[in-house]
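**Q** What follows is a predicted protein model with its sequence.
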Amino acid sequence: MAATSTGVVVAGAGAVLLAGNRAQGHVVGDMSAGVLISATDAGETERYWTDRRMGGATPIDQRADDGVRAASGSVARSKTFGGIPTLGALFFNNGGGDHYCTASVVHSGSHSLILTAAHCLHGGRGGHYARKIAFVPKYDRGRRPYGVWTVKSMTVHRNWVSKGDVDLDFGYAALNKRGGRTIEKAVGYNKLAINQGTGKWVNIAGYPKIVHDRRDHPIYCRTKTKRKSKYQIRMDCTGFYGGTSGSPWLLNYSGRTHTGYINGVIGGYQGGGSTASTSYSPYFDRDVYDLRTAADKRA
């Protein structure tokens, strides 16, 4: 995945990028909702996800092929690649079948968090939390080079649970240790970026529906962010079919370390987009920062 560069400034100890000296948002206080998963359930989850079940899982999101192509150069075109360790497929069962999204490792005090779209963890208003949830870093054509990581807890915003607020369609899962190591120790991590505005170059990577790429590779794209509304941003790039919900939008991506700063995830408006060539993300501000703090407490 090609590297990018932006002019953002590191604040604090490097755990988060800020545009100014305040992490501004529109909600104050602990507005998190979450659930803990027992060690027994985690053990059952690891046994549940056989090669057959992973291969048969379907995207939680359905995104149409709108026929947009990048020949004119007006829309960026995604490319397949072998994946990176901090990016993975997130498998789960929502009561209606086996599904998957995309998730990525984000730096935290517990060294155990992944970040994805809230709708991959909880169904929103009237819904419930996902079950049998597991993260597979650098999943590629059925291969699991870092194994299957089970989840200890999930954390989303209360207003996602009660209202399905698309401006809060992001969430965290804390992973159990594997072989005595945290996920950060095993694969590395990305950092968090908030209040960055738009017009930024980002690298976006995810796992599209296999029917659109029989090779079953992850994809990536380098493009600029645009403003959709006050609390929504967008990007235009082909190939982001179902399965890419939760895909990280990485600022300052380094081709050497294969990491960057997460400035968004595919989700939000239209569940992240109704077509494969235009994707959305909630605008990352103080809410996503505070939710990480709450998730760390459940880790």
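**A** Thanks, I have it. Numbering: from 1, shown residues only.

**Q** From now on I want contacts and neighbour counts done on CA atoms only, so please keep to that.
**A** Fine.

**Q** Could you give the number of residues near S229?
**A** 12 (other C-alpha atoms under 10 Å).

**Q** Report the separation between it and V28.
**A** 21 Å (C-alpha to C-alpha, to the nearest Å).

**Q** same check, this time on G180
**A** Remark: distance between G180 and V28 (C-alpha to C-alpha) = 36 Å.

**Q** any residues touching the longest helix along the chain, and which ones?
**A** For the chain, the helix that runs over the most residues, judged by DSSP state H, is helix 286-297. When contacts are defined by C-alpha atoms under 8 Å, 6 or more residues apart in numbering, helix 286-297 is touched by residues 23-27, 30-32, 108-110, 113, 153-157, 168, 170-174, 192, 194-195.

**Q** give me that answer again for 6 Å
**A** Helix 286-297 has contacts (C-alpha atoms under 6 Å, 6 or more residues apart in numbering) with 23-25, 110, 155.

**Q** Tell me which entries of these lie within strands.
**A** T155 (DSSP state E).

**Q** Out of the contacts of helix 286-297, who's the most crowded?
**A** T155 leads the contacts of helix 286-297 on contacts (other C-alpha under 10 Å) with 28 neighbours.

**Q** what residues are up against it?
**A** T155 neighbours (C-alpha under 6 Å, 6+ apart): 33-34, 171-172, 295.

**Q** I'd like these as JSON lines, with neighbour count and secondary structure appended.
**A** Converted to JSON lines, the contacts of T155 look like this (neighbours: other C-alpha atoms under 10 Å; DSSP: H, G, I helix; E, B strand; the rest coil):
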{"residue": "A33", "neighbour count": "18", "secondary structure": "strand"}
{"residue": "G34", "neighbour count": "20", "secondary structure": "strand"}
{"residue": "G171", "neighbour count": "30", "secondary structure": "strand"}
{"residue": "Y172", "neighbour count": "30", "secondary structure": "strand"}
{"residue": "A295", "neighbour count": "25", "secondary structure": "helix"}
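
**Q** A further structure is provided below for comparison with the first:
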Amino acid sequence: MRLPRLATAALVAAAALTLGGCLLPSPPERPVERTAPRAPTTPSGAAAPEVVPVEPDAPVTSGDTTASDTGELYAGEAGETSDGFLPDAAVDVVLPPTAGTPVVRPGIALPVHEDGDELLPGTAHEGSGNLLLTTSGRLELSAGGAEYTCSGTVINSESGLIVLTAAHCIFDDDTRDWYDRISFAPAYERGEAPFGTWVAEEWWVPEQYLEANDRWLDGADDDGWMGFDFGFIRFAPQDGATLEDAVGGQGVSFTAETNGVVIAGYPGNDPFDSEVLRHCAEDRLDYGAGGDANYGADCEMGDGASGSAFVSNLDPTTGAGHITAVFSNGGATGAYGPPLGVTAWNGLRSIDG
């Protein structure tokens, strides 16, 4: 859900779910440039299987082929939901964090918690060495004179400039256009941006999201966009340095597996204020609630938390783990987010480099 800044009312919820998103501005002087996909590689350097984007109705993988098991595929449920939607198809690609070592074992690093309390209060974000604190940040978006906030996370990438967030934090559902400007402040806390504010220069969202979202906004019964509500933003470097140079990069798993998650972001709906990093923790996720291709966690964060990472295998000492999904919608009823798979992996490759 995107949170309007300088406004007291939250956005109107649709279909009993609140969207919390930010939208990304398109550069006014040039079209978005797409780079040719590179051959994917695994962290070991071995060639990963060639993969192609999938449509919402394409079959999901039926087996778990990851080298080291980190959980159950789609929380033990079939990929197709009761409403006939399918998630992004899993692919055997796991990017490690660029600092710290995730703990791959049953359970979660923090106690189960659903109230969105401040994450590690009293711990300095700057130079803390905790990836969950430094890579998580607040996105600020501008469109038609209005300003909004979302959440995002710096990830391991070739360019070192990529933030993972929700698609509706990149594409404006209200105007059906890109935002005029988007910026990112990693480790933001109460007006302070210890690692600076970074400006977006390129972005990507799935075609599946755009097509299904248009049908849904036009009144068609199509919640298929929820399974593809993820996207990537590339930010301009600063003085030759990258985001990863400044804060490190969280790992990402495109295997659709979970091992319990910690969700960290900047909700701004009452009683929150979007000024501090807040979290929920859940040892097991549901899948397919309401017939949608989303994971579900007991978590009461809402507006402004959109784009928050679902971090699995979190190391409590280093804050390193693997992002397996992003916060798409929710509120008092829980937090829901699409698992990342082959479409997300190809989207990352298309703007990274």
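**A** Yes, it's here. Small disclaimer: the values here were computed from a predicted structure and weren't measured.

**Q** which of the contacts of T155 of structure 1 line up with contacts in structure 2?
**A** Retained in structure 2: 171-172, out of the contacts of T155 of structure 1 (criterion both residues aligned by TM-score structural alignment, their matches' C-alpha atoms under 6 Å).

**Q** Tell me the one of the contacts of T155 of structure 1 nearest Y139 of structure 1?
**A** Compare each of the contacts of T155 of structure 1 with Y139 of structure 1 using C-alpha to C-alpha and the shortest gap goes to Y172, at 19.2 Å.

**Q** picking up where we left off before, return the set of buried residues in the longest helix of structure 1.
**A** 286-292, 294-296 (16 or more other C-alpha atoms under 10 Å).

**Q** you'd agree A103 of structure 1 is in a strand?
**A** Yes: counting by DSSP: H, G, I helix; E, B strand; the rest coil, A103 of structure 1 falls inside a strand.

**Q** which residues in structure 2 does stretch 147-155 of structure 1 align to?
**A** Under the alignment (TM-score structural alignment), stretch 147-155 of structure 1 falls on residues 196-204 in structure 2.

**Q** The aligned residue in structure 1 for C169 of structure 2 - nearest residue in space that isn't next to it in sequence?
**A** Residue correspondence to structure 1 (TM-score structural alignment): C169 of structure 2 is matched to C120. Closest residue in space to C120 of structure 1, ignoring its immediate chain neighbours: C101 at 6.3 Å, by C-alpha to C-alpha, 6 or more residues apart in numbering.

**Q** Could you double-check that that neighbour lies in contact with G88?
**A** No: applying C-alpha atoms under 6 Å, one finds C101 of structure 1 not in contact with G88, separated by 8.8 Å.

**Q** higher neighbour count, the two?
**A** More neighbours surround C101 than the other of C101 of structure 1 and G88, with 31 against 28 (other C-alpha under 10 Å).

**Q** where's that one relative to T244 of structure 1, distance?
**A** Distance, C101 of structure 1 to T244 of structure 1, using C-alpha to C-alpha: 6 Å.

**Q** Could you do A42 of structure 1 as well?
**A** A42 of structure 1 is 24 Å from T244 of structure 1, by C-alpha to C-alpha.

**Q** More neighbours: those two, which one.
**A** T244 (35 against 21).

**Q** which position in structure 2 aligns with that one?
**A** T244 of structure 1 maps onto A305 in structure 2, by TM-score structural alignment.

**Q** Would you map the helices across structure 1?
**A** Assigned helices in structure 1, in chain order: 39-48, 51-56, 158-163, 183-187, 286-297 (criterion: DSSP H).

**Q** Tally up the residues packed near A13 of structure 1, please.
**A** Counted with other C-alpha under 10 Å, A13 of structure 1 comes out at 7.

**Q** quick one: contacts for the counterpart of it in structure 2?
**A** Aligned by TM-score structural alignment, A13 of structure 1 pairs with P43 of structure 2. P43 of structure 2 makes no contacts at all, as judged by C-alpha under 6 Å, 6+ apart.

**Q** Distance of P43 of structure 2 relative to T134 of structure 2?
**A** P43 of structure 2 is 22 Å from T134 of structure 2, where distance means C-alpha to C-alpha.

**Q** Run through the strands of the stretch 151-300 of structure 2 in chain order.
**A** Applying DSSP state E, counting those that start in this stretch to the stretch 151-300 of structure 2 gives strands spanning 162-165, 171-172, 177-178, 181-186, 198-204, 231-235, 251-253, 261-265, 278-282, 286-287, 295-297.

**Q** Out of these, which is closest to A332 of structure 2?
**A** Judged by C-alpha to C-alpha, the one of the strands of the stretch 151-300 of structure 2 that comes nearest to A332 of structure 2 is strand 295-297, at 11.1 Å.

**Q** which part of structure 1 lines up with that closest one?
**A** Here strand 295-297 of structure 2 aligns to structure 1 at residues 233-235, judged by TM-score structural alignment.

**Q** Off-centre distance for the matching stretch?
**A** With C-alpha atoms, centre = their mean, to the nearest Å as the basis, stretch 233-235 of structure 1 stands 15 Å off its chain's centre.

**Q** after superposition, how close is that stretch to structure 2?
**A** Here stretch 233-235 of structure 1, set against structure 2 after superposition, deviates by a mean of 0.9 Å using mean C-alpha distance after the TM-score superposition for structure 1.

**Q** Give me the contact list for that stretch.
**A** 225-228, 278-281, 283.

**Q** Repeat the analysis, applying 7 Å as the threshold.
**A** 223-228, 278-283 (C-alpha atoms under 7 Å, 6 or more residues apart in numbering).

**Q** How about stretch 205-214 of structure 1?
**A** 59, 89, 102, 216, 218-221, 240-244, 247-248.

**Q** Nearest to G145 of structure 2, out of the strands of the stretch 151-300 of structure 2?
**A** Of all those, strand 181-186 comes closest under C-alpha to C-alpha, at 10.6 Å.
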